[in-house]
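# Predicted model, plus sequence, below.
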Amino acid sequence: MSLNHQSDVISDARLVSQDSRASATPMMEQYIEIKAANPGSLLFYRMGDFYELFFQDALEASRALGITLTRRGQHLGQDIPMCGVPIHAADDYLQKLIGLGYRVSVCEQIEDPAEAKKRGAKSVVRRDVVRLVTPGTITEDKLLSPSDANYLMALARIRAGDEPSLALAWIDISTGVFRVAETTETRLLADILRIDPRELILADSLFEDPALRPSIDPLGRVAVPQPAVLFDSAAAADRLARYFGVATMDGFGTYSRAELAAAAAAVAYVEKTQLAERPALSVPEREEGAATLFIDPATRANLEIVRTLSGERAGSLLKAIDRTVTGGGARLLAERLMSPLTDPEAIRARFDSVSILLDAPRLITDLRAALRQVPDMPRALSRLALGRGGPRDLGAILAGMSAAYAVGETLAGVELPQELDAARAALGKLPLDLGQRLSAMLADDLPLLKRDGNFLRDGADAELDEMRALRDQSRRVIAGLQLDYCEETGVKSLKIKHNNMLGYFIEVAAPQAGPLTEGPEAKARFIHRQTMANAMRFTTTALSELETKIANAADRALSIELTAFDVLSSAVIAQSEAIKAAAAALAVIDVSTALAVLAEEQAYCRPAVDRSLQFRIVGGRHPVVEQALKKNSGPAFVANDCDLSGTPKSRDGESPGAIWLLTGPNMGGKSTFLRQNALIAILAQMGSFVPATEAHIGVVDRLFSRVGASDDLARGRSTFMVEMVETAAILNQATERSLVILDEIGRGTATFDGLSIAWASVEHLHEVNRCRGLFATHFHELTVLSEKLGRLSNVTMRVKEWDGEVIFLHEVGPGAADRSYGIQVAKLAGLPPSVVARARDVLEKLEDADRKNPASQLIDDLPLFQVALRREEARKSEPSKVEAALKALNPDDLTPREALDALYALKRQLG
């Protein structure tokens, strides 16, 4: 949400002046007071079966939601704008508002209307905000994506000494995940995008700090400034200790001051938005920055790791590799893909899990059958802890525990590697008695809301069974009583009905009411209640007594069920750590089986990953493009090798990795080749098998990819400026262990400027960064660098020309291209034949012209200048030298030999 937008939303706070209150109705005065206490959000004000919005909030909501704007009375002489949404559909409207970046304060009635009436006829029902709904603090299934985490992130800065320290803390209150990590100004945006929070809170001073603007501005409405008091590092440890109910945080690990400040701010914001409720958060888990592969923001976007440049999941790497069957597994897969590891041992542990499952196809089948029954236990647990849960959340816990038991039994007796063995152990710690208790108590068909009742099974509670019997059998009793009254009065159309105002009553048509009103006995027995236009309504002592019994039975049955719900919820929450551990274990098993299915389905290989500087890919393929070709029945993907390995220089080490200078035609597959090698590195270090015949990868610490570019007009940057900024970041940060992918550096400016920049960049990568790299270019002049740079090799995309047409082979081989075949690509794109033909003519002359100034020699042949020259020649009378020589010749006087010599002389004059 932008600052301008926030100021619009909170502008109603001006209404809380004394004069304003004096002119308001009691209800509107209450609204204004509550709105003033909750600035910066839209106020959903409960009125009956609707949430109403007034003043500026109504204007905002009507535009955002496309709902009708009405009015309700006047205030300070002006109509009060109003719009509303029905309670039963509130989640749908909340989803849209949250997606647009709004925050919503939900204001409920906290008093029975009957109690308000006791204070006077004009008394207003007490209301108050029970929850602040923000993008980072939602828990409802309808508002959450099953496969995406929903992180709230806090950024804190501590000034200690010359260098201020920065830290991030992120929480998913829907699952209880809580992590912290230190960061720096240079990697701040990359770390934020790696976590991909839905909401980032930071102190006002940080939000306005010019040094942090480059990292905050790209986040847009995700970044929300908060009062600095939330980030007070002096009180941070105590705040966290109080939240987790411990005397000190020392027992949970060692955290820096900045990490404590960020974690405490995140907790404070959760408390602020959830009010009296407390989500079941895990203890903050500290992450080391060096433990994950650093991927800068431009690279993350260019490689389309979790979403494409257009923001879609389809077409991304994540979509291509996702074979998970549970929500938790999908979220864990995305987390691993966003944060690949740099520790070879940890990576190999993940490979071991995939390998053992690949060798046991029957085990995979059994596991996935059980995993498909796993609901989202962490999110159900969170809703129960926050008091927003329903019977189906208890059912989700039961179903998840049952599936966990089944998975544990499937893995029993199987020899497993470390990761899967730890997961199996976590499943074994689930309390059996809790599962048995839930199974014995919960009905098979559960309602959405606990107030609807009927979620406890028959036999779960003896008193409940008794009340249900009285409640349910009352229908037969009422029917029997109605039959008795019909026979007694002789009125066959007599009905016993029920409504919320009168309860049970006897209704007869007005003309037939005589037997119930005539005579003292009838009047004494049938007590008149209401006269309608066409009917009369009565009651009897027997009917009133029966109504009391029925009403009490239904209320008592619901009361028993609600009490049981609270007891079961408390029992579940008491086992929250075991349940969350089991859910995490199921996610690990799901990801491992999914990656095994992927490897089998797509013929991926297990890569060798170590601490060397190797990067050797045999038969590498692009995971997304390959699957797209298969899906569309296109040609088979052409696999290519890539070897950027450092050569051994001694027993103790090896030289830095190589750089490949890639030339070749447009449409030849250069960008695909570049991207596929970067994606293979990411897949390998996240713990997945890779699309190749063979792969050996020395761990990459930083991955940089600049493939394609667009302008950034909002920040005053042209396409070329964006290209240069991204290139500068690479040249300033890449290390010997980094992998750098660069495509067409310098093409956005003048030819010689661009060539010079590309030339210097290649030298810098080779001599200073000393990294492994792929450098694609159309500046064929760069290929001469391989003669002086020992680790630079020339490779090219191969093509074949046939009958004047070019065939792109999509193969990479040694050597350098001598042309780019741009005109052939232009022809394929549909340029008019005349333009293509003219382009060929110009290209031939450019290639033949003096390279010092080809344009000057071409000027006579370009159509625009030809016209000007012809006009100039028309003004001039003297003939050219060639014309003069021709005019002086008399062919009849020349011998054949002399004629031939004259022709050669004319040819020389023409140059």
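Arrived safely. Numbering: from 1, shown residues only.
# Every contact and neighbour count from this point should use C-alpha atoms.
Will do.
# thinking residue 694 is in contact with residue 605, fair?
Yes - Residue 694 is in contact with residue 605 according to C-alpha atoms under 8 Å; the separation is 6.3 Å.
# List the residues that contact the closest residue to residue 110 other than its chain neighbours.
Once flanking residues are discounted, residue 110 sits nearest to residue 127: 5.3 Å by C-alpha to C-alpha, 6 or more residues apart in numbering. By C-alpha atoms under 8 Å, 6 or more residues apart in numbering, residue 127 lies in contact with 46, 107, 108, 109, 110, 111.
# out of those, who's nearest residue 725?
When the contacts of residue 127 are ranked by distance to residue 725 (C-alpha to C-alpha), residue 107 comes first, at 47.6 Å.
# before we move on, the earlier item: for the contacts of residue 127, could you give me JSON lines that also reports neighbour count?
Shown next, in JSON lines, are these (neighbours: other C-alpha atoms under 10 Å):
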{"residue": "46", "neighbour count": "21"}
{"residue": "107", "neighbour count": "22"}
{"residue": "108", "neighbour count": "19"}
{"residue": "109", "neighbour count": "17"}
{"residue": "110", "neighbour count": "12"}
{"residue": "111", "neighbour count": "13"}
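# Residue 757: which of those residues is nearest?
Using C-alpha to C-alpha, the contacts of residue 127 come closest to residue 757 at residue 107, 60.1 Å.
# Identify each buried residue in the longest helix out of those in the chain, please.
As assigned by DSSP state H, the longest helix anywhere in the chain is helix 541-574. Neighbour counts over helix 541-574 (16 or more other C-alpha atoms under 10 Å) mark 543, 546-547, 549-550, 553-554, 556-558, 560-562, 564-565, 568-569, 572-573 as buried.
# Need the residues that contact the helix or strand hosting residue 823.
Residue 823 belongs to helix 822-829 when assigned by DSSP states H and E. Where contact means C-alpha under 8 Å, 6+ apart, the residues beyond helix 822-829 that reach it are 665, 666, 667, 805, 806, 833, 836, 839, 840.
# put this beside the first:
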Amino acid sequence: MRQYNEIKSRNPDTVLLYRMGDFYEMFNEDAKIASKVLGLTLTSRNHGGADNTPLAGFPFHALERYANRLVKAGYKIAICEQTEDPKLAKGIVKRDIVEVITAGTATDDSFIEEKANNFIVSLHCENDKVGIAVCDLSTGLFQVEEVLSSEVEKEIVRIDPSEILLADVQNHPLHTLLSENFRSVVISRFDGWKFSYDNACDAIQSHFNIVSIQGLGFEGFGAGVCAAGALLLYLKEQKKNDLQHITSISPFNYSEFAELDPSTIRNLELLKPMQSEDIGGTLISTLDKTSTAMGARLLKRWITHPLKNIDAITNRLNCVEYFKKDAFCRAESELLLKRVADIERLISRISFERANARDLIALKNSFSIFPKIIKALSGAPVQPIKELLGALEGFDELQLKIESTIVENPPLSIREGGMIKSGVSKELDEIIDLSRNGKQWIAKLQETEREKTGISSLKVGFNKVFGYYIEVSKANIDSVPDYFIRKQTLVNGERFITPELKEMEAKVLGADERLSDLEYQIFVNLRREIASECVRIQKAAEAIATLDVFISLGKIAAEYQYCRPILTESGDLVIRDGRHPVVERMNTVEQFIPNDTELIKNESQILLITGPNMAGKSTYLRQNALIAIMAQIGSFVPASFAQIGIVDKFFTRVGASDRLARGQSTFLVEMIEVANILNNATDNSLILLDEVGRGTSTFDGISIAWAVAEYLHETSGKRGRTLFATHYHELAEMALMYPRFRNLHVKVREWNDQIIFLRKIESGSCDHSYGIQVARLAGVPRKVIVRAREILTNLENMELTPDHKPVLARKHSAESENKDQTDLFSGVQLNVMDSLHSEIIHQLQNLDIDGLTPLDALNILSELKKKASHTA
């Protein structure tokens, strides 16, 4: 156990998978973890100590399956292999860690999602800035950015990493934020000194073989450089690899993209539905018609990073329009792309020296598709498409090299031969001939010896322990010639060798071993040659992914009659016949009702939408935000016309279920999100407010909702385009007071004491909430519905008690007969009139009589008279 303990001491935070022959063994606490997570039998063994050591293990060929489960359970695993041939070892076989696998450093297909990037993020704080380095080891993507500390949560949500790396220091400033908001993400620690600027610069310069980082565009990115350098060092330490497939590092300027805060990504269900882990019912599931995993990953990044530059958006729209209009070219290109492998991850495996011969054949087959794609799109009049096709040229020689070296259907293992074509190596061909001739001689030996000995049941066989042998049954032992040398005694016979057989065995087995070694070396040289073309292959992969996304968006636009949006800097948002892209696809029961929207910067900045629950207010709000996001990623949109003034920030205030588990009340969560909007919105933001103020009392709720709307209307620099859905009909009065405030309502038809939701948005406010009708539709018992109507009638008629309080309910006759039964509602009264009295008195006390004009005095008197009439 000395060797194990020494290796374990160097990797104490990992589950150590210790190779022993044909098994991986785990000991002590690692064994207990493995038993619990993997369901392995926990045993024990005495290794010379006083106590038994807990032990668990599994066969070496099951490594991928068990390692995957450990990583997905949140553990780091260290794979310890035998680093010398046991046959040549003197004493204990040498072993060492060959790789550490974590959630963010996994690269094998079994560990990671095909259609999602597997990001690891490194964070470093400097004053009020945080450097963020982002890497996907499976593709080689490496980016760096800097944000304000207040923006960190938003950026991490947008990146959606599997692992976050922090400096191993006490009281890390981001510890609380990460532990509370990213509980499902693995948090790893790394030596704090490796985050220093000088060490980070050295790491970056060494990796990219440059003398200065200044040429990388990192001016002013001090914290970002620290995060990036530390991440490079961490990845190399974990993977025991020089990471040559990370060929570039680029500053990521988040100011080029519209901001999406965590609430917006969640509430708009861009990537994940709010009520399920399945991606169905999301924007990504609606737009993803990609043919490659590379395209699917790129589309996801586009959705979470809407552009703000109109020229860049226009370039994307031009490409999408081409594929929307040319159905034949779209269909042909789509079929070709389906034949392209995930070359982005293939070249990563090749650079990691993990690729096998089948991977190289997949790459070769993909190269063979490139000329066909170029031919199919040669007539495209769009410049960005022409530039993408240029990245697919020049792979003929590499394709031919693979094709002339590797057999078309190679074995999975690269250590057992059978993968290199004849004619590649003269030495290899000679060894193959020797092996083939020797095996033919051995195959004929059985027939020859049967004839010579007269033993018709004599057999020539082979096993890995004894090599080749001649087997004779016991009944024929007396016929065995003298030149047979006994090798093994069996129950039913004997096994022999001959000098000639032993000599040929040495030739054949020696040839087989030399053949495997030589084939492996030829393969490794070819793999390294391909790895040297990593940059070109990565650019080709990026081009394929981009074409794939354009084709996917073009297909969606054609199939569902999307229109091309007009992007402007005007700040207006005008949509005709807008539809919710997800709801219209999922609802197969009824036809989706389209609606118009006009958010005009200087005319209708705030739209207040009233109407009952289930009428479609929330759907209307969300569809407008989704249409704007789709437009800014370069997609056509579900409408007959759309003019989108560029949105710089998207905000939504809907729901609170995600934070209730953290001990925060519904209303507190609501106010936190409202505060975020009010503090960070700009004149170019798009704001969705759904039922602000509903988590508190009616008067408080109305007051807060009114003040929020007023603030967004009146505060310079905060006048973002706002869609405000509410049940507070009192807010409709704001349209009389504020020039850029407009009322809308969801049209409802009443028929036979029932309501029919027409889903149509019209001008004006709704003066009924239809709450009781909605409760009835939801299945609330009839007795409750009838009682609610009685209470509502009393409130609407303003029936008062002798002390001027509204009566909610009287006792039923049946209840009055039972003197001991207390009526549920008898003590429930609203203090509405008390509030009115207090308000009148308060207003009178605060009047500045000396400063009032006669007209002001008359207006106030009239207002007080109206209020007093309600208390009479």
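Yep, that arrived. Keep in mind that what you see is a predicted model, and the values were worked out from it rather than measured.
# Superposed, what's their TM-score?
Here the TM-score for the pair of chains, by TM-score structural alignment, normalised by the length of the second structure, is 0.90; 819 aligned residues with a C-alpha RMSD of 2.3 Å.
# just to revisit the earlier point, what comes up buried for the helix holding residue 823 of the first structure?
Buried residues in helix 822-829 of the first structure (16+ other C-alpha under 10 Å): 823, 824, 825, 826.
# And the aligned partner of the second one in the second structure, how far from residue 348 of the second structure?
The alignment partner of residue 824 of the first structure in the second structure, by TM-score structural alignment, is residue 773. According to C-alpha to C-alpha, to the nearest Å, residue 773 of the second structure stands 60 Å off from residue 348 of the second structure.
# again, but for residue 388 of the second structure
Residue 388 of the second structure is 21 Å from residue 348 of the second structure, by C-alpha to C-alpha.
# Who has more neighbours out of those two?
Using other C-alpha atoms under 10 Å as the criterion, residue 388 of the second structure and residue 348 rank with residue 348 on top: 25 against 19.
# Could you find the counterpart of that one in the first structure?
That one, residue 348 of the second structure, aligns with residue 382 by TM-score structural alignment.
# Doesn't its match belong to a strand?
No - using DSSP: H, G, I helix; E, B strand; the rest coil, the assignment for residue 382 of the first structure is helix, not a strand.
# ok now do it, which residues does it touch?
Contacts of residue 382 of the first structure (C-alpha under 8 Å, 6+ apart): 139, 173, 174, 175, 176, 279, 280.
# how does it look with 7 Å?
Residues near residue 382 of the first structure by C-alpha atoms under 7 Å, 6 or more residues apart in numbering: 173, 174, 175, 279, 280.
# Do I have it right that the third one meets residue 379?
Looking back up the chat, that one is residue 175 of the first structure. Yes - with contact defined as C-alpha atoms under 7 Å, residue 175 of the first structure reaches residue 379; the gap is 5.1 Å.
# could you pull out the strands for the stretch 351-500 of the second structure?
With strands called from DSSP state E, counting those that start in this stretch, the stretch 351-500 of the second structure shows them at 459-463, 467-473, 485-489, 493-497.
# So which of the ones you listed is nearest residue 805 of the second structure?
strand 459-463 (99.9 Å).
# Show me what counts as buried in that closest one.
Buried residues in strand 459-463 of the second structure (16+ other C-alpha under 10 Å): 459, 460.
# List the contacts of that strand.
446, 468, 469, 470, 471, 472.
# Check the mean deviation of that strand from the first structure.
Comparison of strand 459-463 of the second structure with the first structure after fitting gives an average deviation of 0.9 Å (mean C-alpha distance after the TM-score superposition for the first structure).
# burial measure for residue 317 of the second structure, as a count.
Neighbours around residue 317 of the second structure, by other C-alpha under 10 Å: 24.
# Assign whatever residue of the first structure lines up with it to helix, strand or coil.
Matched to the first structure by TM-score structural alignment, residue 317 of the second structure sits across from residue 351. Recorded secondary structure, residue 351 of the first structure: helix (three-state DSSP).
# Please name the residues that touch residue 351 of the first structure.
Neighbours of residue 351 of the first structure in contact, by C-alpha under 7 Å, 6+ apart: 687, 688.
# how close does it get to residue 592 of the first structure?
Distance from residue 351 of the first structure to residue 592 of the first structure, by C-alpha to C-alpha: 9 Å.
# go on, residue 436 of the first structure?
29 Å.
# Neighbour count: the two, which is higher?
residue 592 (30 against 13).
# Just give me the match in the second structure for the more buried one.
Aligned partner of residue 592 of the first structure by TM-score structural alignment: residue 550.
# Pretty sure that match sits against residue 318.
No - using C-alpha under 7 Å as the test, residue 550 of the second structure is too far from residue 318 to be in contact (9.4 Å).
# mind listing the strands in the stretch 651-800 of the second structure by residue range?
686-690, 721-726, 741-751, 754-763.
# just those: most buried one?
Mean neighbours per residue, mean count of other C-alpha atoms under 10 Å, is largest over the strands of the stretch 651-800 of the second structure for strand 721-726, with a mean of 26.
# contact partners of that one?
599, 605-610, 617, 621, 685-691.
# residue range for it in the first structure?
With TM-score structural alignment as the criterion, strand 721-726 of the second structure aligns to 772-777.
# how about residue 622 of the second structure, what's its partner in the first structure?
With TM-score structural alignment as the criterion, residue 622 of the second structure matches residue 675.
# Just give the nearest non-adjacent residue to its match, would you?
Per C-alpha to C-alpha, 6+ apart, closest to residue 675 of the first structure is residue 303, 6.6 Å.
# Which strands and helices lie in contact with the longest helix of the first structure?
helix 462-489 (3 or more C-alpha pairs under 7 Å, 6 or more residues apart in numbering; DSSP states H and E).
# ok, the match of residue 622 of the second structure to residue 63 of the first structure distance?
42 Å.
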